[in-house]
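Chemist: coordinates only, no sequence provided:
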């Protein structure tokens, strides 16, 4: 039997990658075939995505598959949540495609449906960048008047590969659940929210759980790529794909630009969950990711960039360990504060918060790194304490997945602060989950008994214990 290649296009807010996967001798083997930079662009005072650049890079990655003679049977795309493209009746995109860090939602953030009421239905966290507030901004700007379709970004990119931006029949469940417009229990659009806000329900399609096939590559894409493949809607929210790699009863942190900390199960829509900042988002198998968004490695990424990328992450980690030897305990701030979302200077924002809270202000790169890492670990501890209180369940360990699972210092701090052993890996959890969903769609025998065993047999999971 010839083992199939599957191609995951894993799009992050700072970069994208094309990763091929296939099963060899019972193990899932990955190969990165293409990598490119991505990030919000400033244009006319707004933060937007350069979707034309993204499409060029997507095609470049497909060509590299062809050049390598490694032709995938299918392609799946995952991205972050909440962002979307509007498409008119002629199939043209209504530009720009806004980025979630843009400030356009601020006038609508606290003036829409009272959040207490919204949470009882949608169960999403109170975040200014949520889709619901972006759509309200587009309504006020008149952009919805011209729109016929609203495509969440992975739907937009996938329909573009298939050559038909107006042919979407469904909204993929994991992305839809992240909008603030879905009834978390019914897994259907919350008509009361739409009518209450005067939003057109016709922009959206019925909900469908992944995986499912939306067609082959368009003729134009085939000509450029040199092959055809099926386009599969996977669990297209990147965290939903990532958690396919852990057991259904695991407490996990999907660690990257954001840290998504949670468990899988049924919706939790009570006041305790709302007040603790927990959200209910869909995952594979129709379950809910009950989780909290924590600012994550965005802060250390921003500081490193502000230091002209002079230091590698490994060097910053080493300097943080040195700082730890002389640092006072509890030298932390709340990394979830809104001033850390998109400040002009992350270093200035950190220093200002330490000054405001009456603490010693970190000055050196090592002090800044140490404060960021310990603040993250402290945030994890608080979030886990809240989660265990809300669910009434104790979790014996923490699974850290995604790129941040390579950060040995943060893993050790997490084990120390939470008092739980940390199981770190796989690092490529999102791409792996994306591929696993494609394998399910293809009825690949390697996943007939589920995903977790294949992951355990294929990737190194390191256990880290606290001091």
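Modeler: Looks like it arrived, so ask away. Keep in mind the model is a prediction, meaning the values are calculated, not measured.

Chemist: CA atoms for contacts and neighbours, from now on please.
Modeler: Will do.

Chemist: report the contact partners of residue 182.
Modeler: Residues near residue 182 by Cα atoms under 8 Å, 6 or more residues apart in numbering: 121-122, 176, 188-190.

Chemist: what about those residues, which are in strands?
Modeler: Among the contacts of residue 182, the ones falling in strands (DSSP state E) are 188-189.

Chemist: would CSV of the contacts of residue 182 with distance to residue 54 and neighbour count be doable?
Modeler: Output for the contacts of residue 182, formatted as CSV (distance: Cα to Cα, whole Å; neighbours: other Cα atoms under 10 Å):
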residue, distance to residue 54, neighbour count
121, 34, 20
122, 31, 28
176, 22, 30
188, 30, 18
189, 29, 23
190, 32, 18
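
Chemist: hmm, which two among the contacts of residue 182 are most spread apart?
Modeler: Farthest pair in the contacts of residue 182 (Cα to Cα) is 121 and 176. Separation: 13.6 Å.

Chemist: which SS state does residue 55 fall under?
Modeler: Three-state call for residue 55 (DSSP: H, G, I helix; E, B strand; the rest coil): helix.

Chemist: same question, residue 291
Modeler: strand.

Chemist: the closest residue to it other than its chain neighbours: what's it in contact with?
Modeler: Sequence neighbours aside, residue 262 is the residue nearest to residue 291 in space, at 3.8 Å (criterion: Cα to Cα, 6 or more residues apart in numbering). Residue 262 is in contact with 251-253, 289-292, 387, counting by Cα under 8 Å, 6+ apart.

Chemist: output the residues you listed in JSON lines, with distance to residue 431 and neighbour count appended to each entry.
Modeler: Converted to JSON lines, the contacts of residue 262 look like this (distance: Cα to Cα, whole Å; neighbours: other Cα under 10 Å):
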{"residue": "251", "distance to residue 431": "20", "neighbour count": "23"}
{"residue": "252", "distance to residue 431": "17", "neighbour count": "27"}
{"residue": "253", "distance to residue 431": "16", "neighbour count": "29"}
{"residue": "289", "distance to residue 431": "18", "neighbour count": "27"}
{"residue": "290", "distance to residue 431": "21", "neighbour count": "26"}
{"residue": "291", "distance to residue 431": "20", "neighbour count": "26"}
{"residue": "292", "distance to residue 431": "21", "neighbour count": "24"}
{"residue": "387", "distance to residue 431": "27", "neighbour count": "25"}
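
Chemist: this is the comparison structure:
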């Protein structure tokens, strides 16, 4: 049977998942999973991108040797981070977006372009790790002096696999260097920021052919020439939104993993001052759609907390912890999940407790109560974002689709329904890989149609679970 493979790289792990279409339904087959562990060096926090690439290509080779029907592969990953190339040589491991150097980049950019003008030009929510700020910090440190080309992470891995140096458009839209709603890089902005035009590669759309694997890479990993790489929505959220089985205009989505992206799919960006003040972003979507969304801290808060507890010898099994949290009192202390002090790795429970004390709240009496407080705080942030979507778009929101790893968290889904005040439709969990696979399938002619046609396949293949509202917090 003909198949395609998604190489899906998240902030904590990567995986290779095979997809096959049979009788109008998509079937998934996970093949490989590998950790994505940052490395702290003397100059800062980096991604171990060479290990990621090797693990991904080994996984793809494993698929190709076992599956004679495999014809394609595509890569998606988190946004904003990049590698610098001089010829074929990588100039150091890419910096991690959580590295502390970004603040100097923010000051450098805003000295040249005000936040208000920058939003009018790129339509992006201000986040200190956006690529534009990272590149400004890199320029100040002299890191761009030898660089001939910048490639975002999925494009970098695609280049190593195929030799194609391009920038896929949905991911490029997260850099802050793309004209909002426009066809190209903002070339008028670059000289004001001291950035060279030739640093940026040509833009391509999702569904663009990159070619077969280079001969030396094919030999190294055992990947035959029939396997051809193409682009998809290479920003993982762009693929995840393809994987949301939305059928109505009155729906919002939450793509919930390490980060939570709360948004609506539009046909055009919204760049009003009200949208900027509310912290919304306009990112490119597959088939020219606009992902109008807000970045909200996600399950990173919980995973970092569990890691901190385990470091002091308090082993926690997440499933049991969530069951205990569901039994904890509902009236838990909450906090602002988007406080920038929660961005960096470290002792998350201590920082959260400090935020609670700062606002005059009590500290949770137990770990299950702490966990419930984290999830309720996330639900509160989701509700605020949904209400802003209604206000900024003029659309009433009558259901929320929650996809990604958070769709497995029944307590989070129920708290979100109760707090937002509309039903939450949970699933699919593998929305990002599904979106990646379906865009590939369409590119290779295995199916046809628009996004709605792709989403109809998702609805048939992965029946969701609906959480009804028990209490309403709207009003």
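Modeler: Thanks, I have it. Just so it is clear, the model here is predicted, and its values are computed rather than measured.

Chemist: any idea what the TM-score comes out to?
Modeler: The pair, once superposed, lands on a TM-score of 0.95 when counted by TM-score structural alignment, normalised by the length of the first structure; 457 aligned residues with a Cα RMSD of 1.5 Å.

Chemist: nearest to residue 67 of the first structure among the contacts of residue 262 of the first structure?
Modeler: Distances from residue 67 of the first structure to the contacts of residue 262 of the first structure, taken as Cα to Cα, are shortest for residue 253 (36.5 Å).

Chemist: shouldn't that closest one be within a strand?
Modeler: Yes. Checked against three-state DSSP, residue 253 of the first structure lies within a strand.

Chemist: and it, how far from residue 336 of the first structure?
Modeler: Distance, residue 253 of the first structure to residue 336 of the first structure, by Cα to Cα, to the nearest Å: 15 Å.

Chemist: now do residue 358 of the first structure
Modeler: From residue 358 of the first structure to residue 336 of the first structure the distance is 18 Å (Cα to Cα).

Chemist: who's more crowded, these two?
Modeler: Applying other Cα atoms under 10 Å to residue 358 of the first structure and residue 336 shows that residue 336 carries more neighbours, namely 15 against 9.

Chemist: residue in the second structure matching the more buried one?
Modeler: Aligned counterpart of residue 336 of the first structure in the second structure: residue 338 (TM-score structural alignment).

Chemist: who's in contact with its match?
Modeler: Contact analysis of residue 338 of the second structure by Cα under 8 Å, 6+ apart lists 296-297.

Chemist: you'd agree it is in a strand?
Modeler: No. Under three-state DSSP, residue 338 of the second structure falls outside any strand and is assigned coil.

Chemist: packing partners of the longest helix along the first structure?
Modeler: Counting residues, the longest helix found in the first structure (DSSP state H) is helix 365-391. If you count contacts as 3 or more Cα pairs under 8 Å, 6 or more residues apart in numbering; DSSP states H and E, helix 365-391 of the first structure packs onto strand 259-265, helix 271-275, helix 298-306, helix 313-324, helix 408-418.

Chemist: which residues in the stretch 51-200 of the second structure form helices?
Modeler: Counting by DSSP state H, counting those that start in this stretch, the stretch 51-200 of the second structure has helices at residues 102-112, 115-122, 131-140, 153-162, 169-172.

Chemist: the third one against the first structure, how far on average?
Modeler: Once the two are superposed, helix 131-140 of the second structure sits an average of 0.7 Å from its aligned residues in the first structure (mean Cα distance after the TM-score superposition for the first structure).

Chemist: how many neighbours does the residue mapped onto residue 418 of the first structure from the second structure have?
Modeler: Matched to the second structure by TM-score structural alignment, residue 418 of the first structure sits across from residue 420. Other residues near residue 420 of the second structure number 29, with proximity taken as other Cα under 10 Å.

Chemist: how far away is residue 420 of the second structure from residue 325 of the second structure?
Modeler: Separation of residue 420 of the second structure from residue 325 of the second structure (Cα to Cα): 20 Å.

Chemist: likewise for residue 175 of the second structure?
Modeler: Applying Cα to Cα, the value for residue 175 of the second structure to residue 325 of the second structure is 38 Å.

Chemist: and for residue 134 of the second structure?
Modeler: According to Cα to Cα, residue 134 of the second structure stands 38 Å off from residue 325 of the second structure.

Chemist: what do you get for residue 362 of the second structure?
Modeler: In this view, residue 362 of the second structure and residue 325 of the second structure are 17 Å apart by Cα to Cα.

Chemist: these two: which is more packed in?
Modeler: residue 325 (21 against 13).

Chemist: to which residue of the first structure is that one aligned?
Modeler: Per TM-score structural alignment, residue 325 of the second structure is aligned with residue 320.

Chemist: again, but for residue 241 of the second structure
Modeler: Checking TM-score structural alignment: residue 241 of the second structure goes with residue 243.

Chemist: please compute how far stretch 151-171 of the second structure lies from its chain's middle.
Modeler: Put simply, stretch 151-171 of the second structure sits 16 Å off its chain's centre (Cα atoms, centre = their mean, to the nearest Å).

Chemist: let me fix that: stretch 284-297 of the first structure
Modeler: In this view, stretch 284-297 of the first structure has its centroid 9 Å away from the chain centroid, taken as Cα atoms, centre = their mean.
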